[in-house]
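Q: 3D model of this:
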Amino acid sequence: MAVALTLCDRSEEMVRAWQRYFPLDLGVRIVKGNILTLPVEALAVPANSFGYTDGGIDLTISREIFDWRLQERLRAVIDRQYAGELLVGQALVMATGSDRFRYVVVAPTMRVPGDVSATINAYLAMRGILLAVEAHNQSAQFGHERIRSIAVPGLATGVGKMPPERSAFQMYTAYRSIVLSDLEWTRSLDKQVEYDRKMREIGAARTGDS
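A: All right, here's what the predicted structure looks like:
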């Protein structure tokens, strides 16, 4: 996947957590700041399964990039192509028609708004984002239609209440699996069960979660 990845969040804790898991030699850029200021072609938009974008970063993107029409367009696509519900783990690419960001990659981090801190939803959403971009680029008929750079915020850490440490670890696990093709942890059911437990529990001692 020859796509430049930037991880960007306003939270210092989120940024530090990414830095602990994403080695420098991967070339993944980690930035503390406003994701809307980055010079990238695509933005990842955390959402819920039914396409409501009225909170958090998705609300900001709707206002800044779509002139408030993101929810309307997204829900129409979900109704038409996904029978009304985009599952956690799925993602879709939408052209924006904007000169600032050519695409958004919408990936639910929760089915409906709520606490998903004990789930692996950040992993599933990140995996969905990476696979959607890969599929989009493979199907692009012309080079200018390809996504060459994308920015992703912390996943499931807002309304979802997932600790940044857990979110960062899950996001890195998805990156390892899809971009680095490191699937060693999936080679047996015992390994999968153990890694699933780790993804749900990591960061508990650091954050005081149970």
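Q: CA atoms for contacts and neighbours, from now on please.
A: Fine.
Q: helices of this structure, start to end?
A: Listed in chain order, the helices of the chain (DSSP state H) span 12-21, 56-65, 70-81, 121-139, 164-178, 189-201, 204-207.
Q: tell me which of these sits most buried.
A: Among the helices of the chain, ranked by average contacts under mean count of other CA atoms under 10 Å, first place goes to helix 164-178 (a mean of 24).
Q: following up with a second sequence; could you model it the same way so I can compare the two?
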Amino acid sequence: MTIELLKGDITTIPVDVIVNAANSSLLGGGGVDGAIHRKGGKAILEECIQIRNRQGGCATGEAVYTTAGNLPARYVIHTVGPVWNGGSNNESLLLESCYLNSLRIANELTLKSIAFPNISTGIYHYPKQQAAEIAIHAVQTFGEEESSLEQVFFVCFDDENYQIYQKILSK
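A: Alright, predicted model coming up:
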């Protein structure tokens, strides 16, 4: 499994599955969540509503998947990252769970490529350096297991996250 770093808009990346940094309502929001819902179209929202009706949303650290609608992917995995509250409320374990649960779903679907945004580093205020370390460690740990995944992309929208990931991945 290879890990690649990209700077850009995750909604334009042609992969099997794009990960959405969703909120627990699954009804869209700001940041990457809003962009995925806008560009993906109503099919994503319709499936999110079905999931809500079935299970009442998505808990922090958990993940669910839907169609990718109009996006250049087959699926969207929606995962709910933790809101940063100083680090004493299991935020690191919950963030790690976002990545691991997303990877497990991709593997269950026997997908070959997945693209992650920088989960929880926007309006949830997770410190970017810590979030990047958790993300990379989770992916590397998962990569040691047998998996259908061949490519993992970290897609950074801003320069700061891109430089943080670049520094960690170059070690």
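Q: now what about the TM-score between them?
A: The TM-score (TM-score structural alignment, normalised by the length of structure 2) is 0.72; 142 aligned residues with a CA RMSD of 2.3 Å.
Q: kindly reformat the helices of structure 1 as a markdown table containing distance to Pro46 of structure 1.
A: As requested, the helices of structure 1 are arranged in a markdown table below (distance: least, CA to CA, whole Å):
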| stretch | distance to Pro46 of structure 1 |
| --- | --- |
| helix 12-21 | 15 |
| helix 56-65 | 6 |
| helix 70-81 | 12 |
| helix 121-139 | 8 |
| helix 164-178 | 13 |
| helix 189-201 | 19 |
| helix 204-207 | 23 |
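Q: now do the most far-flung residue of structure 1 relative to its centre against Gly114 of structure 1, distance only.
A: What lies farthest from the middle of structure 1 is Asp190; by CA atoms, centre = their mean that is 26.8 Å. Distance of Asp190 of structure 1 to Gly114 of structure 1, computed by CA to CA, to the nearest Å: 30 Å.
Q: repeat for Val105 of structure 1
A: The gap separating Val105 of structure 1 from Gly114 of structure 1 is 21 Å, by CA to CA.
Q: among the helices of structure 1, which comes closest to Ala2 of structure 1?
A: Closest of those to Ala2 of structure 1 is helix 121-139, at 9.0 Å (criterion: CA to CA).
Q: OK, contacts around the residue nearest the centre of structure 1?
A: By CA atoms, centre = their mean, the mean C-alpha position of structure 1 lies nearest to Met126, the distance being 4.1 Å. Contacts for Met126 of structure 1 (CA atoms under 8 Å, 6 or more residues apart in numbering) come out as Gly89, Ala107, Leu155, Met171, Ala174, Tyr175.
Q: which residue in structure 2 lines up with the second one?
A: Under the alignment (TM-score structural alignment), Ala107 of structure 1 maps onto Thr79 of structure 2.
Q: surely that match and Thr66 touch.
A: No: applying CA atoms under 8 Å, one finds Thr79 of structure 2 not in contact with Thr66, separated by 11.4 Å.
Q: my guess is His125 of structure 2 meets Gly86, correct?
A: No: counting by CA under 8 Å, His125 of structure 2 does not reach Gly86; the two are 9.8 Å apart.
Q: compare these two (neighbour count), which wins?
A: Just comparing His125 of structure 2 and Gly86: by other CA atoms under 10 Å the higher neighbour count belongs to His125, 15 against 11.
Q: about what we covered before: how about the residue nearest to the centre of structure 1, what's its match in structure 2?
A: Match for Met126 of structure 1 (TM-score structural alignment): Tyr99.
Q: any idea how far Glu64 of structure 1 is from Gly56 of structure 1?
A: On the measure of CA to CA, Gly56 of structure 1 and Glu64 of structure 1 end up 13 Å apart.
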